[in-house]
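Peer 1: Structural data only, the sequence is not supplied:
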């Protein structure tokens, strides 16, 4: 599967769009605000930046796209007022894969700029006039960010320090990076499975150990590359915060990270049994995502060696987008949330003719199962500092 070509959120503003089905993701963003604020506060109070570059990498589209950007700017603006500093210049980079709906994002920019100017007032200085710049770029996260950020699942804030290299050309070193993702860690490709993951579309309780091992090995390779790229970009002492939907358990097949995909697989398998989907097609479909545990993240950070861990926290996010307790009415919302993320992958593999039926069945299965299982999403947040 060519992940770069098919992995993106549903665009537009319609009923199945990511923008209208990302309230659970917004919960995660709000819950991780304290660790984000702590990191940027610590960094900003130790520096006097003239330019603050905020890159939302893996920005998708909808209200969450610029939400973290606005929150970061508000924290910095309050700090600069308390410290008696001038407002920095703000540059915003919006990054995602080529299939992302950048048009909808850019249509929202005028209202975003006006809202921030109104909230911050005249003290914000030039940051929302001619010195406020927004750029977009498409790419995957297996390379360095630098001038053209190429990262997949993130909202990242940078404090930039420019210096000359040996060839007398400008290079960039970033003091601060914030990666906020409300999904599992996207793998750069579906791992090469040594045997069939029959009946499953991701790691599941019935997956063979070789399949689980292949997913974990792919995660290790991808996350190590990710850390190495970020290490090249950060000055000594620079900060980075990452958040993932993950798991508490050491079992990669734990229901706390796999139940959503297991229930979607149930809907697909029912259609296989009725001859609506080819069994071979089902057996060859696997979603390129991995939900890491705190210990797995800690191990990879230690092995790569460029960062020290400042904080590592785990929290629960209720699967209901609106209430503290799940009700049958929320099955629709959860199904729509999953559809907004997974539909492009399903269409790329099975075609679009089955999509409505798949998610009709998925909603029914969710209504019956998810409330009984008291389903919670597990969020893992890790704050790191670049070693000297």
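Peer 2: Received, thanks. Since we're looking at a predicted model, the values are computed, not measured. Numbering: from 1, shown residues only.
Peer 1: C-alpha from now on. contacts and neighbour counts both.
Peer 2: OK.
Peer 1: Between the two ends of stretch 268-286, what distance do you get?
Peer 2: One end of stretch 268-286 to the other measures 12 Å (C-alpha to C-alpha, to the nearest Å).
Peer 1: ok, and for it, which residues are buried?
Peer 2: The neighbour-count check on stretch 268-286 (16 or more other C-alpha atoms under 10 Å) flags 268-269, 271-272, 277, 279, 282, 284-286 as buried.
Peer 1: distance between it and the chain's centre?
Peer 2: On the basis of C-alpha atoms, centre = their mean, to the nearest Å, stretch 268-286 sits 29 Å off its chain's mean C-alpha point.
Peer 1: Just the residues contacting stretch 278-293, thanks.
Peer 2: The contact list for stretch 278-293, computed with C-alpha atoms under 8 Å, 6 or more residues apart in numbering, reads 3, 184-191, 196-202, 215-216, 219, 244-250, 252, 257, 268-269, 272, 345, 349-350, 380.
Peer 1: what about residue 159, distance to residue 236?
Peer 2: 13 Å.
Peer 1: structure B:
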């Protein structure tokens, strides 16, 4: 079974849904708000399009999706009123993998538009919304059709599990005990995927268009450092405890690897410059505290909150089946003594 067919964030509004376990992602969107506003302001004032075509890549579902939309609309309305321009229509294209919960997005549109009109006024420009299922590592839109591309907390997910020539024994991600070939395979897959993403977006974005990308990364240049994948190292610890207790076969843990890569700023810059389609205007890093992983911000329950976040991140049943005993994972996380 292909990863594109099973990987997704948990839909709906339940206890382990993306909607209720995505405060880290929401905080990242808020932190990048000034960058998004500046990029959209520059684009709008330079192009003055009759219809603004905006794609949100890896949109998932829930409040975060509409947070991005509302900020972009408010930015354009502010510029329009300041310069007394004519209104531009908005066409928002929501992209994610085919198994994403698009239903929740479209069922929420009426309430979203109603609330936004209260904030911006009745002269609010018409908005049109479309869902575009498919991997953003492929072509998704017609050539030169997009003005603005946004993606937040999505591009660290790979298109597939890297092809490993050696077992990543005892690990589910890159770690200090992973063979060098595993580290190399992970980077090779990331370089291929990010290069394809940039290539296809350059074909879809019109001249003068803008793109803002936010993704989970690391500060260290060492791919196996703890600041890049420590949550997965903690998950490995929990799964290996299951192996010792006979709850999971060791072979299954050794063959399970997370299709994820937390890149460094230097890697992002290198790949972007090598691919050559885009000029980087701003490349910034920031830290987000993991205690924001859940709506429950009780530090005492940090391990439990993070375990819920891990469950949400591994959205499909195929990825979740080894993690059903959530409290046991939480115990393993809390044994570290680290407060999230």
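Peer 2: Yep, it's here. In this text the structure is predicted, and so the values were computed from the model without any measurement.
Peer 1: Now for residue 95 of the second structure, how many residues are close by?
Peer 2: The number of residues packed near residue 95 of the second structure is 23, by other C-alpha atoms under 10 Å.
Peer 1: if I've got this straight, it is in a strand?
Peer 2: Yes - counting by DSSP: H, G, I helix; E, B strand; the rest coil, residue 95 of the second structure is part of a strand.
Peer 1: With the first structure overlaid, report how far the top strand by length along the second structure is off on average.
Peer 2: Ranked by residue count, the top strand of the second structure under DSSP state E comes out as strand 205-214. On superposition with the first structure, the mean distance recorded for strand 205-214 of the second structure (mean C-alpha distance after the TM-score superposition for the first structure) is 2.3 Å.
Peer 1: tell me, the helix or strand following that strand lands on which residues of the first structure?
Peer 2: Next along the chain after strand 205-214 of the second structure, taking DSSP states H and E as the criterion, comes helix 226-244. Under TM-score structural alignment, the match for helix 226-244 of the second structure in the first structure covers residues 255-273.
Peer 1: How far does the matching stretch sit from its chain's centre?
Peer 2: For stretch 255-273 of the first structure, the distance to the chain centre is 22 Å (C-alpha atoms, centre = their mean).
Peer 1: Now that stretch on the second structure. Mean distance?
Peer 2: Counting by mean C-alpha distance after the TM-score superposition for the first structure, stretch 255-273 of the first structure comes out at 0.7 Å.
Peer 1: what does that stretch rub up against?
Peer 2: For stretch 255-273 of the first structure, the external contacting residues (C-alpha under 8 Å, 6+ apart) are 199-205, 245-249, 277-279, 282, 291, 358-359, 361-362, 365-366, 375-378.
Peer 1: Just the buried ones among the residues you listed, please.
Peer 2: Neighbour counting with 16+ other C-alpha under 10 Å marks 199-205, 245-249, 277, 279, 282, 291, 358-359, 361-362, 365-366, 375-378 as buried within the contacts of stretch 255-273 of the first structure.
Peer 1: quick one: which of those residues sit in helices?
Peer 2: Within these, residues falling in helices by DSSP state H are 279, 282, 358-359, 361-362, 365-366.
Peer 1: What does residue 289 of the second structure correspond to in the first structure?
Peer 2: That one, residue 289 of the second structure, aligns with residue 318 by TM-score structural alignment.
Peer 1: residues contacting the residue lying closest to that match once chain neighbours are set aside?
Peer 2: Closest residue to residue 318 of the first structure apart from its sequence neighbours, by C-alpha to C-alpha, 6 or more residues apart in numbering: residue 376 at 4.9 Å. Residues in contact with residue 376 of the first structure (C-alpha under 8 Å, 6+ apart) are 256, 316-319.
Peer 1: switch the cut-off to 10 Å
Peer 2: Going by C-alpha atoms under 10 Å, 6 or more residues apart in numbering, residue 376 of the first structure touches 255-257, 259, 315-320, 326, 370.
Peer 1: And the most centrally placed residue in the first structure, how close does it get to residue 319 of the first structure?
Peer 2: By C-alpha atoms, centre = their mean, the first structure has its centre lying nearest to residue 181, at 2.5 Å. For residue 181 of the first structure, the distance to residue 319 of the first structure (C-alpha to C-alpha) stands at 16 Å.
Peer 1: and if you look at residue 117 of the first structure?
Peer 2: Here the criterion is C-alpha to C-alpha. By it, residue 117 of the first structure lies 34 Å from residue 319 of the first structure.
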